[in-house]
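Engineer: show me the folded form of this:
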Amino acid sequence: MRIGEYKEIAKERLRGQWGINVGMIFLNSLLVMAIGRVSEMLNQGFVQGVIALLLNVFIIFAFGFAMYYVALFVVRGGRADIGQLFVVFQQKYYVPMLVINIVSTIVQYLVGLVIFIPVILQGGLAVYFAFVIGSGANSAQLLPLLGTAGFALLFLATFAIFLLVTSIISGLFRFAVYLKFDYPELAPMECIKKAWDMIKDRWGQFILLQLSFIGWYIVGALLLVVGLLWAVAYANTANAAFYDEALKEKAELI
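Structural biologist: Coordinates of the predicted model:
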């Protein structure tokens, strides 16, 4: 199936329910921001960073995974419902999804650390923590480094590689989450393994599908950022269609 066909499926399934899907993404964002503000109540930088990380790993992730569920539900002909925002907190899902999220977080940090080795050697660990983990160095500390042409080029090249690799990793774990929703009886690591079997020969098409939404994101950002909600709903549904097609083709692997 061509990339355009996944996008056509997404548009067809979203017809008549763009509003509820966009509204759920907006509400999801508000919930995430409200929970995230808990860490901002602390003035100590290190403690604040740790609390923010814990909130992301144990709570906030569930709302992101819920949007995967909504997109898959819509692709299969269902109508999105506000209550689905909390689907991951169900007993049968929460712990296994938490495990998948923790493994994903560890893998992305380790891969990021490896990719950023040249930057770390030149700029120090502070740069890595600032851009990958989100704590450790403020902009005033980084400006002198980023002001040098050599470091700027090195950082841009490294960051481009980082985005490419993390896109691949995110695809793998997105598939694992979809599989857990479809097959609750599967253990988290089984979901990850089977997700790899399903997507390993589809990386190129998956990346091209993500790149095909860049224009939508740019237009959405120009439309006072509100347009991004439509772009995200569209992309999420197209990604769910991509998974659904892969599942049909490789059902024997499950």
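Engineer: from here on, contacts and neighbour counts on C-alpha atoms
Structural biologist: Noted.
Engineer: which residues does residue 169 contact?
Structural biologist: 104, 108 (Cα atoms under 8 Å, 6 or more residues apart in numbering).
Engineer: that one: which element?
Structural biologist: helix 149-182 (DSSP states H and E).
Engineer: mind listing residues that contact the very next helix or strand once past that helix?
Structural biologist: The C-terminal neighbour of helix 149-182 among helices and strands, as given by DSSP H and E, is helix 188-199. Contact partners of helix 188-199, identified using Cα under 8 Å, 6+ apart, comprise 96-97, 99-100, 171-173, 175-177, 179-180, 246-247, 250, 253-254.
Engineer: what comes up buried for helix 188-199?
Structural biologist: 188, 191-192, 194-196, 198-199 (16 or more other Cα atoms under 10 Å).
Engineer: nearest to residue 49, of these?
Structural biologist: Distance to residue 49 across those (Cα to Cα) is lowest for residue 188, with 27.2 Å.
Engineer: dump the residue contacts of residue 174.
Structural biologist: residue 68.
Engineer: which residue, other than its chain neighbours, is closest to the residue nearest to the spatial centre of the chain?
Structural biologist: Nearest to the geometric centre of the chain sits residue 170, at 5.8 Å (Cα atoms, centre = their mean). Spatial nearest neighbour of residue 170, chain neighbours left out: residue 104 (7.9 Å); criterion: Cα to Cα, 6 or more residues apart in numbering.
Engineer: next up, for comparison:
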Amino acid sequence: MMTGECKRLAAASLRGKWNFGAGVIFLSQLILSIGSCALYLPFMIAALYAVHTFLEEVTVGLLYGIYVAVSLIFSGIIIMGRRKLFLCLARQEPVTADLLFDYFGSWRKMLQACKIAFFISFYTFLWSLLLVVPGIIKSFSYSMTPFILMDHPEYTVHEALDISREMMKGYKWQLFLLHLRFFGWLLLIIITFGIASFWVVPYVSTAVAHFYLRLSERDELEEVSYS
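Structural biologist: Next up is the predicted model:
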């Protein structure tokens, strides 16, 4: 089964690099926590000033909206770098922790990461308004978008979203089963009060990267057969 193979390949890719993967997750979470606190402080100061000066409540709401938007942008850039790192790891390419900051390298990359985070969240949210299940299904449909743009930076975000949707036709259930295979590891995270997540998240992330690589190979073979 494809899900079992992706899990085995992920374990093979992480052989000898488990602690590196754990370190990457710890570092990224530390950066996200520090960034969130750094952004929250000016928001609180501005909000307290707005309340103290009896400004309208809408001002506080606007400030909070700006805080949330900036936080999502910052986290989206870090998470894109993390995804790229585990994709390189799945390909057995040399990796360093510097890849975490890859999407800070240019305004174009930063903008692309922001667009990916926004549109995937936005479209998933719209489908979730119908029911929770359609939202989950759509999140799987768009899940390959970041990887597609890593391999094809010339695509627009909307083109990558469309390609991801086509790529995942008939494979959303497989991706769900892949995540389900890590259910036992989820229990381990709960038992260890989150400590095990530093090793489990790299495992899951690398398995999903292998899932993308398998789908890419399938699409390439189909293109060859049709040509």
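Engineer: please state their TM-score.
Structural biologist: Superposed pair, TM-score by TM-score structural alignment, normalised by the length of structure 2: 0.83. Supporting alignment: 207 aligned residues with a Cα RMSD of 2.1 Å.
Engineer: from residue 110 of structure 1, how far out is the residue nearest to residue 170 of structure 1?
Structural biologist: Distance of residue 104 of structure 1 to residue 110 of structure 1, given as Cα to Cα, to the nearest Å: 10 Å.
Engineer: of those two, which one has the most company?
Structural biologist: residue 104 (19 against 12; other Cα atoms under 10 Å).
Engineer: pretty sure that one sits against residue 173.
Structural biologist: Yes. Here residue 104 of structure 1 reaches residue 173: they are 6.6 Å apart, a contact under Cα atoms under 8 Å.
Engineer: how about the helices in structure 2?
Structural biologist: Taking DSSP state H as the criterion, structure 2 carries its helices at 2-13, 18-52, 57-90, 107-128, 132-141, 145-151, 157-167, 172-180, 183-191, 197-226.
Engineer: and the equivalent of the residue nearest to residue 170 of structure 1 over in structure 2, how close does it get to residue 1 of structure 2?
Structural biologist: Alignment note: residue 104 of structure 1 maps to residue 120 in structure 2; criterion TM-score structural alignment. Note on residue 120 of structure 2: its distance to residue 1 of structure 2, by Cα to Cα, is 28 Å.
Engineer: again with residue 17 of structure 2
Structural biologist: 25 Å.
Engineer: give me the more crowded residue out of those two.
Structural biologist: residue 17 (14 against 7).
Engineer: how much space separates that one from residue 128 of structure 2?
Structural biologist: For residue 17 of structure 2 relative to residue 128 of structure 2 (Cα to Cα), the value is 37 Å.
Engineer: could you do residue 180 of structure 2 as well?
Structural biologist: Per Cα to Cα, residue 180 of structure 2 is found 21 Å from residue 128 of structure 2.
Engineer: for those two, indicate the residue with more neighbours.
Structural biologist: Of the pair residue 180 of structure 2 and residue 128, residue 128 is the one with more neighbours under other Cα under 10 Å, namely 17 against 13.
Engineer: identify the residue spatially nearest to the more buried one, adjacent ones excluded.
Structural biologist: Closest residue to residue 128 of structure 2 apart from its sequence neighbours, by Cα to Cα, 6+ apart: residue 135 at 4.1 Å.
Engineer: swap in residue 13 of structure 2?
Structural biologist: Nearest one to residue 13 of structure 2, counting by Cα to Cα, 6+ apart, is residue 90 at 5.7 Å.
Engineer: any idea how far the counterpart of that neighbour in structure 1 is from residue 9 of structure 1?
Structural biologist: Counting by TM-score structural alignment, residue 90 of structure 2 lines up with residue 75 in structure 1. From residue 75 of structure 1 over to residue 9 of structure 1 the distance is 7 Å, taken as Cα to Cα.
Engineer: list residues touching both of those two?
Structural biologist: residue 241.
Engineer: the two: which has the busier surroundings?
Structural biologist: residue 75 (24 against 18).
Engineer: looks like residue 149 of structure 2 contacts residue 155 (just checking).
Structural biologist: Yes. Between residue 149 of structure 2 and residue 155 there is a contact under Cα under 8 Å: 6.6 Å.
Engineer: the two: which is more packed in?
Structural biologist: Taking neighbours as other Cα under 10 Å, residue 149 of structure 2 and residue 155 compare with residue 149 leading, 19 against 14.
Engineer: what residue of structure 1 matches up with that one?
Structural biologist: So, by TM-score structural alignment, residue 149 of structure 2 is matched to residue 180.
Engineer: that match touches residue 186, doesn't it?
Structural biologist: Yes. Using Cα under 8 Å, residue 180 of structure 1 is in contact with residue 186, at 6.5 Å.
Engineer: stretch 76-89 of structure 1: end-to-end distance?
Structural biologist: Counting by Cα to Cα, you get 22 Å between the two ends of stretch 76-89 of structure 1.
Engineer: cool, stretch 87-98 of structure 2 as well?
Structural biologist: Using Cα to Cα, the end-to-end distance of stretch 87-98 of structure 2 comes out at 14 Å.
Engineer: now that stretch, how far from the centre of its chain.
Structural biologist: 16 Å (Cα atoms, centre = their mean, to the nearest Å).
Engineer: same deal with stretch 117-136 of structure 2?
Structural biologist: Taking Cα atoms, centre = their mean, one finds stretch 117-136 of structure 2 lying 15 Å from the centre of the chain it belongs to.
Engineer: do stretch 67-82 of structure 1 as well
Structural biologist: Stretch 67-82 of structure 1 sits 17 Å away from the centroid of its parent chain (Cα atoms, centre = their mean).
Engineer: likewise for stretch 81-89 of structure 1?
Structural biologist: On Cα atoms, centre = their mean, the centre of stretch 81-89 of structure 1 falls 18 Å from the chain's centre.
Engineer: circling back: quick one: which of the helices of structure 2 is nearest residue 98 of structure 2?
Structural biologist: The nearest among the helices of structure 2, by Cα to Cα, is helix 57-90 at 8.8 Å.
Engineer: counterpart of residue 218 of structure 1 in structure 2?
Structural biologist: Under the alignment by TM-score structural alignment, residue 218 of structure 1 pairs with residue 187 in structure 2.
Engineer: counting neighbours, what do you get for that match?
Structural biologist: Residue 187 of structure 2: 13 neighbours (other Cα under 10 Å).
Engineer: mind checking how far residue 18 of structure 2 is from residue 125 of structure 2?
Structural biologist: Distance from residue 18 of structure 2 to residue 125 of structure 2, by Cα to Cα: 34 Å.
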